[in-house]
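In: Build me a structure from this.
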Amino acid sequence: MFGLDQVQLILILVLLVIVGLRIHQWRSRRSLIRTEHVTERPLLTRASTRKAEAMSSHLRAVTGEVSPDSGLFIMAEVADGRLAGSAAEGDIEPPDDQIAAGDGGFVIRARYTDHVAHVRFELWNESPPVDAWEELWTGQLLLKSGLVCVTGWEYAGHSPDVEFDLGQRDTTWSARVSTKILQTEQEVGFPQAIARVELYRVRFWT
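Out: Predicted coordinates:
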């Protein structure tokens, strides 16, 4: 038979075990909650990234070729079947660097003059993401007709090489002009670029 003091000691030990178990369970729950919170954050970040990417989307585009004149070609507005704007009217001087912009258009100096340049117009709903292309110019263009084109510097007497209808008149557009040069790698005993392609991309958004 246990004495009174022994019974009290046993009860105290049992209570201590119960309290210890409760503390262990409480700590386990807190650790689980912290782990759940940590794992949720990357999910929220990925969801936010997908949402941001979805906000900026490419709507439509057209791609074509332009033959530079003396290494120059222009982007101008087409109004009533005729080229309009400062680039078409000769108000923009040929650039010393690679591009010169003005009212409703710009003049580009191709880096190589022995071939055609490939030009792509793109319409976006918002500012497009920046990528590995070399940015030449970003700014705003007031376009009254909403129809733009590219053609050689001495365009008189022939139709535009590439046309693109933005679908909206009397609008100030944000525009970004970028370029990329694709060429073969240099091989011993051969020219540096046996094949070379010059790409230009003009992106519009409001």
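In: all contacts plus neighbour counts: C-alpha atoms, from now on.
Out: Noted.
In: Sticking with residue 16, tell me its helix or strand.
Out: helix 4-55 (DSSP states H and E).
In: Just give me how far that helix sits from the chain centre.
Out: Mean-position distance between helix 4-55 and its chain equals 44 Å (C-alpha atoms, centre = their mean, to the nearest Å).
In: Would you do the same for the sequence below? I want to compare the two.
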Amino acid sequence: MREAVDVEYGEFSIVDPGGSEDPAATPIADSWDLGGPTGPWLVGADNILMVRSEFNVHSPTVAFELWDEAPPPQVHPASETAQVTFASSTGCILLEEMTGSDEEHEEFDLGSPDAKWHARGYRVRLVPADHFPDDLDEEVESFCFQFWPAEK
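Out: Model (predicted):
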């Protein structure tokens, strides 16, 4: 799946529609506090992955890939890689803007509900570090997330 998401305040999320209110979910604040504003760009908690962009406001393309086992690492000179493990109560995930846009995002089926998943993320800068976008439509970075089942 490939889809655009609006980065707002330098962030967006990948969420399970079961939500963070799921009784089995680890509180989001407990996970996000581990990272803080200068922490890792990808943080996982139950039913949510929180993603930090290098840019404050833009609309990058985000790709999701589902694998049966750990995929081989990708090599791209302008990318950063992070890996986390998270739990999904419904077995589906979707993109979500920080301020809750009216845009509907497509659900991505991981397969098994009530399971733990590994997520490897690639954040790829598409412009030089000193580049300032001329308009909000310019694509300045992209993301790819690979998912595979965690050991049971």
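In: so what number do they get for TM-score?
Out: Here the TM-score for the pair of chains, by TM-score structural alignment, normalised by the length of the second structure, is 0.73; 135 aligned residues with a C-alpha RMSD of 2.9 Å.
In: Residue 65 of the second structure maps to what in the first structure?
Out: Aligned by TM-score structural alignment, residue 65 of the second structure pairs with residue 122 of the first structure.
In: what range in the second structure does the helix holding residue 16 of the first structure sit on?
Out: Using TM-score structural alignment, helix 4-55 of the first structure finds no match anywhere in the second structure.
In: helix or strand right after that helix?
Out: Next in sequence after helix 4-55 of the first structure, counting helices and strands by DSSP H and E, comes strand 58-66.
In: Residue nearest the middle of the first structure, spatially speaking?
Out: When C-alpha atoms, centre = their mean is applied to the first structure, the residue found nearest the centroid is residue 129 (2.0 Å).
In: Please say which position in the first structure residue 53 of the second structure maps to.
Out: Per TM-score structural alignment, residue 53 of the second structure is aligned with residue 110.
In: Name all residues that make contact with the nearest residue to its match once chain neighbours are set aside.
Out: Spatially, and ignoring its direct neighbours in sequence, residue 110 of the first structure is nearest to residue 71 (5.3 Å; C-alpha to C-alpha, 6 or more residues apart in numbering). Contacts of residue 71 of the first structure were listed using C-alpha atoms under 8 Å, 6 or more residues apart in numbering, and they are 109-113.
In: Out of these, who's the most crowded?
Out: residue 110 (24 neighbours; other C-alpha atoms under 10 Å).
In: pretty sure it contacts residue 97?
Out: No: between residue 110 of the first structure and residue 97 there is no contact under C-alpha atoms under 8 Å: 9.9 Å.
In: Quick check: buried residues in the strand ranked longest in the first structure?
Out: Longest strand of the first structure, by residue count under DSSP state E: strand 171-183. Residues 172-179 are the ones in strand 171-183 of the first structure that count as buried (16 or more other C-alpha atoms under 10 Å).
In: same question, stretch 76-89 of the first structure
Out: 76-78, 83-88.
In: Could you tell me which of those residues are located in strands?
Out: Members of those lying in strands (criterion: DSSP E): 76-78, 83-84.
In: how much space between the residue of the second structure positioned farthest from its centre and residue 83 of the second structure?
Out: What lies farthest from the middle of the second structure is residue 134; by C-alpha atoms, centre = their mean that is 25.5 Å. Note on residue 134 of the second structure: its distance to residue 83 of the second structure, by C-alpha to C-alpha, to the nearest Å, is 32 Å.
In: before we move on, the earlier item: looking at the second structure, which of the contacts of residue 71 of the first structure hold up?
Out: With both residues aligned by TM-score structural alignment, their matches' C-alpha atoms under 8 Å, the contacts of the contacts of residue 71 of the first structure that the second structure also has are 109-113.
In: Could you dump these into a markdown table and include secondary structure?
Out: Converted to a markdown table, those look like this (DSSP: H, G, I helix; E, B strand; the rest coil):
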| residue | secondary structure |
| --- | --- |
| 109 | strand |
| 110 | coil |
| 111 | coil |
| 112 | coil |
| 113 | coil |
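In: Which one of those residues is nearest to residue 168 of the first structure?
Out: residue 109 (28.2 Å; C-alpha to C-alpha).
In: any idea how far the closest one is from residue 178 of the first structure?
Out: Computed as C-alpha to C-alpha, the residue 109 of the first structure to residue 178 of the first structure distance reads 13 Å.
In: what sits against residue 147 of the first structure?
Out: So residue 147 of the first structure contacts 77-79, 163-167 (C-alpha under 8 Å, 6+ apart).
In: Show me what it lines up with in the second structure.
Out: Checking TM-score structural alignment: residue 147 of the first structure goes with residue 92.
In: Distance check, the closest residue to its match other than its chain neighbours against residue 101 of the second structure.
Out: Spatially, and ignoring its direct neighbours in sequence, residue 92 of the second structure is nearest to residue 109 (4.5 Å; C-alpha to C-alpha, 6+ apart). Distance, residue 109 of the second structure to residue 101 of the second structure, by C-alpha to C-alpha: 21 Å.
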